[in-house]
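A.B. asks: what follows is a predicted structure for the sequence shown.
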Amino acid sequence: MTSPAAPDADPTDTDRPVNRWAVATFLLGVVSLVPFSVITGIVTFVKTRGTKEAGRGLAVAGLVISALWVAIWAYIEWPKDGLITGPIQSDRVGTCFQETINSPVSCDKPHSDELFAMLKLSRFPDSDHEQRQIENRCKAELSKYSATAVRDPGIQVDAWSPGTEWKQLDRHAAGCVAHTGSERVGSIKLGPAFSWNSP
């Protein structure tokens, strides 16, 4: 007894062309060009509706990968609570620097920077947003150190984050620095002082 002949496979199931927009959606999703991936995904669904072209699954995969990229970016950029846990009481506060951050000098000698606060961090700051958060906290700390320095337009507040060249910082501390931009003599804590570059 012979078995019945197998029915011929429907050529439309195996030989359907893959939509080029679907391929583009997948590739753009893989390389994280999310806006383009979404646009080509929409075009894919419009063009393949009611046709025998394959590719809807590939477009869905590209959109899913794009969504994963968005989730990763959101996690990285999302503000994390508790970066700054508070100020650190340190004998380094009040130190003045000349030329480089590793050249401390007496504040009675010409200098360009003065450390006015140190902040304790819960982790290493890993984004521009967190660096701005440290800088904003340093600006708030300046008024606690010197009421006159806050009103001095010649003083710029900088933040020395972990990873700067200053050897005194570890991964969990940031230094708040008043930068005068000129050779100042005297601590900002004492008010306006003589500048070597003043007219």
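C.D. replies: Nice, I can see it.
A.B. asks: contacts and neighbour counts: CA atoms only from here.
C.D. replies: Fine.
A.B. asks: ok, residue 24 to residue 69 distance?
C.D. replies: With distances taken as Cα to Cα, to the nearest Å, residue 24 is found 16 Å from residue 69.
A.B. asks: other SSEs contacting the biggest strand by length in the chain?
C.D. replies: Selection of the longest strand in the chain by residue count, based on DSSP state E, yields strand 173-185. On a contact count with 3 or more Cα pairs under 8 Å, 6 or more residues apart in numbering; DSSP states H and E, strand 173-185 meets strand 111-121, helix 128-145, strand 156-160, strand 194-195.
A.B. asks: make it 7 Å
C.D. replies: Counting contacts by 3 or more Cα pairs under 7 Å, 6 or more residues apart in numbering; DSSP states H and E, strand 173-185 packs against strand 111-121, strand 156-160, strand 194-195.
A.B. asks: residues in contact with whatever helix or strand residue 57 lives in?
C.D. replies: Assigned by DSSP states H and E, residue 57 falls within helix 56-77. With contacts defined as Cα atoms under 7 Å, 6 or more residues apart in numbering, helix 56-77 is touched by 22-23, 25-27, 29-30, 32, 34, 37-38, 41, 44-45.
A.B. asks: between the residues you listed, which sits nearest residue 177?
C.D. replies: residue 32 (38.8 Å; Cα to Cα).
A.B. asks: before we move on, the earlier item: need the next SSE after the helix holding residue 57, C-terminal direction.
C.D. replies: Next element after helix 56-77 (DSSP H and E): strand 84-87.
A.B. asks: which positions in stretch 28-48 come out as buried?
C.D. replies: Neighbour-count burial for stretch 28-48 flags 28-30, 32, 34, 37-38, 40-42, 44-45, 48 (criterion: 16 or more other Cα atoms under 10 Å).
A.B. asks: A further structure is provided below for comparison with the first:
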Amino acid sequence: MSQTPPPAGPPGGQPPYPGSQQPGPPQYGQQPQYGGQPSYGGQPPYGGPPQQPGQYGMPPMAPIQGIPQQQYQGPPQGTNGLAIASLILGIIGVILFSVITGVIALRQVKERNQNGRGLAIAGLVISGCWVLLFGVGLIVALATDDEPSRDASGQVTETTNVRPDKLKVGDCVESIDAEGEIRNMKLVPCSGPNGGEVYANFELPAGKWPGLSAVQADAEAGCTDRADALKGQAAKESDIYYLHPVEESWSLGDRGVTCLVVPK
């Protein structure tokens, strides 16, 4: 009785898959084959020469959206002329034009890739120092306005510069300027030569600025009425002169009128 050997195949007696190939045992010095090495879009085999860029089956990387790309600027294109002008104008005290040219220069330096930013900033800083200096000087001038020296009877004993609103009845002034706005007057002792004596002070009615002509008319009428008492006292012929507020001082609350008798 003969024995038939079982058919060749995988363990368990299952037939091989259709189209499959049963690999044999590897030979000495030969790499086992497992269906071949898959290809990935032209990737070189192990040990082969590298391929050129862009030949690996993947598209080139696109820039990521939302990330700003750095832009290169060349060297500065000279020094901005307005920046230089701002510094010079600031040094000589032309404050308004120094500020204007300095602000424009800062914008142009950035837009045109120029030098001069430090010059423009220096011009603005110097202009600010001028403004601060003027403000401090004005405050000091107002704070140090001298009070005239007076004797026991109230008469001025020394020549002193004062504001018109500090004149009192009986004070004498060195001279009177009949033109323009008067900000300071020089008081002198009435015992010596003088250019006029204060004989009355009064206030105009408060309210909105009535206009220069109306203020002058009211001041003249008030001083004329108050001069009647002096007609018999005048040692020699004289004229009436008056100081009145202007629109600027009116807005600050000045309503005072000072009447003076001035020798002819």
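C.D. replies: Structure's in. What do you need? All values derive from a computational prediction rather than experimental measurement.
A.B. asks: TM between them?
C.D. replies: Overlay of the two chains. TM-score (TM-score structural alignment, normalised by the length of the first structure): 0.47; 122 aligned residues with a Cα RMSD of 4.1 Å.
A.B. asks: about what we covered before: format the helices and strands packed on strand 173-185 of the first structure as CSV; extra columns: distance to residue 136 of the first structure.
C.D. replies: Converted to CSV, these look like this (distance: least, Cα to Cα, whole Å):
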stretch, distance to residue 136 of the first structure
strand 111-121, 12
strand 156-160, 9
strand 194-195, 27
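A.B. asks: which of these sits most buried?
C.D. replies: Most buried of those, by mean neighbour count (mean count of other Cα atoms under 10 Å): strand 111-121, with a mean of 25.
A.B. asks: which elements pack onto that strand?
C.D. replies: Using 3+ Cα pairs under 7 Å, 6+ apart: strand 111-121 of the first structure touches strand 84-87, strand 96-97, helix 128-145, strand 173-185.
A.B. asks: mind putting the ones you listed into CSV with distance to residue 61 of the first structure and mean neighbour count?
C.D. replies: Shown next, in CSV, are these (distance: least, Cα to Cα, whole Å; neighbours: other Cα atoms under 10 Å):
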stretch, distance to residue 61 of the first structure, mean neighbour count
strand 84-87, 40, 16
strand 96-97, 56, 26
helix 128-145, 32, 17
strand 173-185, 43, 22
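A.B. asks: and these as a markdown table, adding distance to residue 73 of the first structure?
C.D. replies: Formatted as a markdown table, those follow (distance: least, Cα to Cα, whole Å):
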| stretch | distance to residue 73 of the first structure |
| --- | --- |
| strand 84-87 | 22 |
| strand 96-97 | 38 |
| helix 128-145 | 13 |
| strand 173-185 | 25 |
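A.B. asks: ok, the buried residues of stretch 28-48 of the first structure vs residue 115 of the first structure, which is closest?
C.D. replies: Of all those, residue 115 of the first structure sits closest to residue 32, with 42.2 Å by Cα to Cα.
A.B. asks: hang on, the earlier thing: buried ones in the helix holding residue 57 of the first structure?
C.D. replies: Across helix 56-77 of the first structure, burial judged by 16+ other Cα under 10 Å covers 56, 58-69.
A.B. asks: and for the nearest residue to residue 88 of the second structure once chain neighbours are set aside, the neighbour number?
C.D. replies: Nearest non-adjacent residue to residue 88 of the second structure, counting by Cα to Cα, 6 or more residues apart in numbering: residue 123, 7.2 Å away. Residue 123 of the second structure: 27 surrounding residues under other Cα atoms under 10 Å.
A.B. asks: wait, residue 101 of the second structure sits on residue 82?
C.D. replies: Yes: the criterion here is Cα atoms under 7 Å, and residue 101 of the second structure meets it with residue 82 at 5.5 Å.
A.B. asks: rewinding a little: among the contacts of helix 56-77 of the first structure, which are in helices?
C.D. replies: Those of the contacts of helix 56-77 of the first structure mapping onto helices are 22-23, 25-27, 29-30, 34, 37-38, 41, 44-45, per DSSP state H.
A.B. asks: and the furthest pair within those?
C.D. replies: Pairwise distances across those peak at 18.6 Å for 30 and 45 (criterion: Cα to Cα).
A.B. asks: circling back to that earlier point, would a markdown table of the buried residues of helix 56-77 of the first structure with distance to residue 121 of the first structure be doable?
C.D. replies: Shown next, in a markdown table, are the buried residues of helix 56-77 of the first structure (distance: Cα to Cα, whole Å):
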| residue | distance to residue 121 of the first structure |
| --- | --- |
| 56 | 48 |
| 58 | 45 |
| 59 | 44 |
| 60 | 42 |
| 61 | 40 |
| 62 | 39 |
| 63 | 38 |
| 64 | 36 |
| 65 | 34 |
| 66 | 33 |
| 67 | 32 |
| 68 | 30 |
| 69 | 28 |
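A.B. asks: show me which of the residues you listed is closest to residue 120 of the first structure.
C.D. replies: Using Cα to Cα, the buried residues of helix 56-77 of the first structure come closest to residue 120 of the first structure at residue 69, 32.1 Å.
A.B. asks: distance of that closest one from residue 41 of the first structure?
C.D. replies: From residue 69 of the first structure to residue 41 of the first structure the distance is 15 Å (Cα to Cα).
A.B. asks: same deal with residue 72 of the first structure?
C.D. replies: Plainly put, residue 72 of the first structure is 20 Å away from residue 41 of the first structure if you go by Cα to Cα.
A.B. asks: residue 48 of the first structure now?
C.D. replies: Going from residue 48 of the first structure to residue 41 of the first structure by Cα to Cα gives 11 Å.
A.B. asks: which among the ones in helices among the contacts of helix 56-77 of the first structure gets closest to residue 159 of the first structure?
C.D. replies: Nearest to residue 159 of the first structure among those is residue 34, at 34.4 Å by Cα to Cα.
A.B. asks: return the residues in contact with that closest one.
C.D. replies: Neighbouring residues of residue 34 of the first structure by Cα under 7 Å, 6+ apart: 28, 66.
A.B. asks: and the two most separated of the buried residues of stretch 28-48 of the first structure?
C.D. replies: It's 32 and 48 that sit farthest apart of these, by Cα to Cα, at 23.5 Å.
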